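1. predicted structure and sequence below. I'll ask about it afterward.
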Amino acid sequence: MDKGLLLVLSGPSGVGKGTVCTALRKRAPELIYSVSATTRVPRQGEVDGVNYFFKSHEQFKHMIEHDQLLEWAEYVGNYYGTPRDFVQKTLDQGLDIILEIEVQGALKVKEKFPEGVFVFLMPPSLQELQSRIVGRGTESEETIMRRMTAAVEEIALMQHYDYAVVNDHIESACSRIQSIITAEHCKRERVMSQLLDSARL
């Protein structure tokens, strides 16, 4: 059986990762969405087990100690991580899975899954990014400034990604990501590997 494709989508806070992933899931229901664990407070409309697995700091530390996370990172005072078992089982079933995670976490995943496809979601501009964060109405001025400082640092890490997609329009961003998935499935090495595996059966 052909192993699934691991697609890692990340970018600065406020760039619209969650919105793009939600739209992408509607357009490509065959994509499996990996739900991350986090210690941050749920935003309005977010559902536990759907958007995130919301954990206390104590629960999250337990997951770290028992090696239950593929990656984890601390970001602006909160922890984020990807449950290990769900991702591996999905790939082994030949299904494509998308991880929507912070930049720090994505780089850790790349160490363990260098064959993954890493996509950096970019804002049209830093000014637009700040407007989106302010528009949430959930962040203090101090937190907004911390997020903007972090965004500049994260954009500098884009060199470690395979692709960069500008989120100027949700549907356009989704189309570009779907094109990336199609292209990756058509890569010579991947097709040849499938052919050799079938010959062994």
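-> Perfect, thanks for sending it.
2. going forward, measure contacts and count neighbours with C-alpha atoms only.
-> Fine.
3. and Lys89, that's in a strand?
-> No - Lys89 sits outside any strand when classified using DSSP: H, G, I helix; E, B strand; the rest coil, being helix.
4. quick one, helices of the chain?
-> For the chain, the helices identified by DSSP state H occupy 17-27, 57-65, 84-92, 103-112, 126-136, 141-155, 170-185, 188-200, in order along the chain.
5. angle of the fourth one against helix 141-155?
-> Looking back up the chat, that one is helix 103-112. Relative orientation of helix 103-112 and helix 141-155, computed by axes from the mean of the first three to the mean of the last three Cα atoms, to 10 degrees: 30 degrees.
6. any idea how far helix 103-112 is from the chain center?
-> 10 Å (Cα atoms, centre = their mean, to the nearest Å).
7. for the second one, same thing?
-> Relative to its chain's centre, helix 57-65 lies at 21 Å (Cα atoms, centre = their mean).
8. that helix - contacts with which helices or strands?
-> Using 3 or more Cα pairs under 8 Å, 6 or more residues apart in numbering; DSSP states H and E as the contact criterion, helix 57-65 has no neighbours among helices and strands.
9. here comes the other one, which I'd like you to weigh against the first:
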Amino acid sequence: MEYPGNLFVVAAPSGAGKSTLVKALLELDAKLDVSISHTSRQPRGQEQHGREYWFISADEFNGMAARGEFFEWAQVHGNLYGTSRAAIEERMAHGDDVVLEIDFQGALQIKKLFPYAVLIFILPPSWEELMLRLNRRGDTAPDVIAERMSNAREEVAQARHFDFVVVNAVFETALFDLKSIVHAQRLKYAAQRRNRSAVFRALDLP
């Protein structure tokens, strides 16, 4: 089913800057709304329940999955992550544009269920820079960083399945690229026909 709102799905390897870019995009674009995912992992740092994620137990997560309440779900770095189907569909049905920050597995699941979704992959400029960013976080053990670097090679290889790729070498440039993708999607014929219906009627456009 095609909804009046757009669904933007952003994925990246850990450390590529996905969350920082999406947060900055939301501050620039009041028409965008972020979907908060559910996860079985524990909060990190200053993360809060209902802000970054809905933090629930693995048993609660598995129950929701069994009831078909997730749009998509996947296991990442040993933790479960999922997107509420009802929350996404309700927002898009009302014409809202929604951004999802998820891993590549979930993104590809959504593309199968919802072909109109716009998939965006964030790439680091190099493996060396990705390692530096992971180390700069200062809250991740060396063995975890090694695991994430290993996983990143598989994740980056999936970028070819995405509609757009943004290289986050210079943050301001990457943010401009991300914003341009959102703007371009809103200028497509079907979107303009919905949003500028009076103009289309006046010009006798189908």
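-> That came through, no problem. As the structure is a prediction and not an experimental result, all values here were calculated from the model.
10. centre of the chain to the host helix or strand of Val199 of the second structure, how far?
-> Assignment of secondary structure by DSSP states H and E places Val199 of the second structure within helix 197-202. Remark: helix 197-202 of the second structure is offset 33 Å from the chain centroid, using Cα atoms, centre = their mean.
11. buried residues in it?
-> For helix 197-202 of the second structure, a neighbour-count test (16 or more other Cα atoms under 10 Å) marks nothing as buried.
12. show me what that helix is packed against.
-> Counting contacts by 3+ Cα pairs under 8 Å, 6+ apart, helix 197-202 of the second structure is packed against no other helix or strand.
13. I'd like to know how far Thr149 of the first structure sits from Ser10 of the first structure.
-> For Thr149 of the first structure, the distance to Ser10 of the first structure equals 17 Å [Cα to Cα, to the nearest Å].
14. so those two - more neighbours on which side?
-> A direct count of neighbours by other Cα atoms under 10 Å for Thr149 of the first structure and Ser10 places Ser10 higher, at 28 against 12.
15. got the contact list for the more buried one?
-> Applying Cα atoms under 8 Å, 6 or more residues apart in numbering, we find Ser10 of the first structure in contact with 17, 100-103, 106, 119-121.
16. equivalent analysis for Ala23 of the first structure, please.
-> Listed by Cα under 8 Å, 6+ apart, the contact set of Ala23 of the first structure reads 170-171, 174.
17. please check these and keep the buried ones.
-> For these, burial is judged from neighbour counts taken by 16+ other Cα under 10 Å, and it is met by 170, 174.
18. still touching in the second structure? Go through the contacts of Ala23 of the first structure.
-> Retained contacts for those in the second structure, judged by both residues aligned by TM-score structural alignment, their matches' Cα atoms under 8 Å, are Cys174.
19. any chance of TSV for the contacts of Ala23 of the first structure, columns distance to Lys3 of the first structure?
-> Formatted as TSV, the contacts of Ala23 of the first structure follow (distance: Cα to Cα, whole Å):
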residue	distance to Lys3 of the first structure
Ile170	29
Glu171	28
Cys174	23
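20. which one among the contacts of Ala23 of the first structure gets closest to Gly4 of the first structure?
-> Cys174 (19.4 Å; Cα to Cα).
21. distance check, that closest one against Arg188 of the first structure.
-> Counting by Cα to Cα, the gap from Cys174 of the first structure to Arg188 of the first structure is 24 Å.
22. over to His57 of the first structure?
-> In this structure, His57 of the first structure and Arg188 of the first structure are separated by 44 Å, where distance is defined by Cα to Cα.
23. the two: which has the busier surroundings?
-> Residue environment comparison for His57 of the first structure versus Arg188 gives the larger neighbour count to His57, 13 against 10, counting by other Cα under 10 Å.
24. next, count neighbours for the closest residue to the more buried one other than its chain neighbours.
-> Counting by Cα to Cα, 6 or more residues apart in numbering, the nearest residue to His57 of the first structure once its immediate chain neighbours are dropped is Thr39, at 6.0 Å. Other residues within reach of Thr39 of the first structure, judged by other Cα under 10 Å, total 20.
25. thought Thr39 of the first structure was touching Glu58?
-> No - counting by Cα atoms under 8 Å, Glu58 is not a contact partner of Thr39 of the first structure; they are 9.3 Å apart.
26. can I get the contacts of Ser10 of the first structure in TSV including neighbour count and distance to Tyr33 of the first structure?
-> Below are those laid out as TSV (neighbours: other Cα atoms under 10 Å; distance: Cα to Cα, whole Å):
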residue	neighbour count	distance to Tyr33 of the first structure
Lys17	21	12
Glu100	23	8
Ile101	27	11
Glu102	22	15
Val103	25	17
Ala106	26	15
Val119	22	15
Phe120	26	17
Leu121	23	17
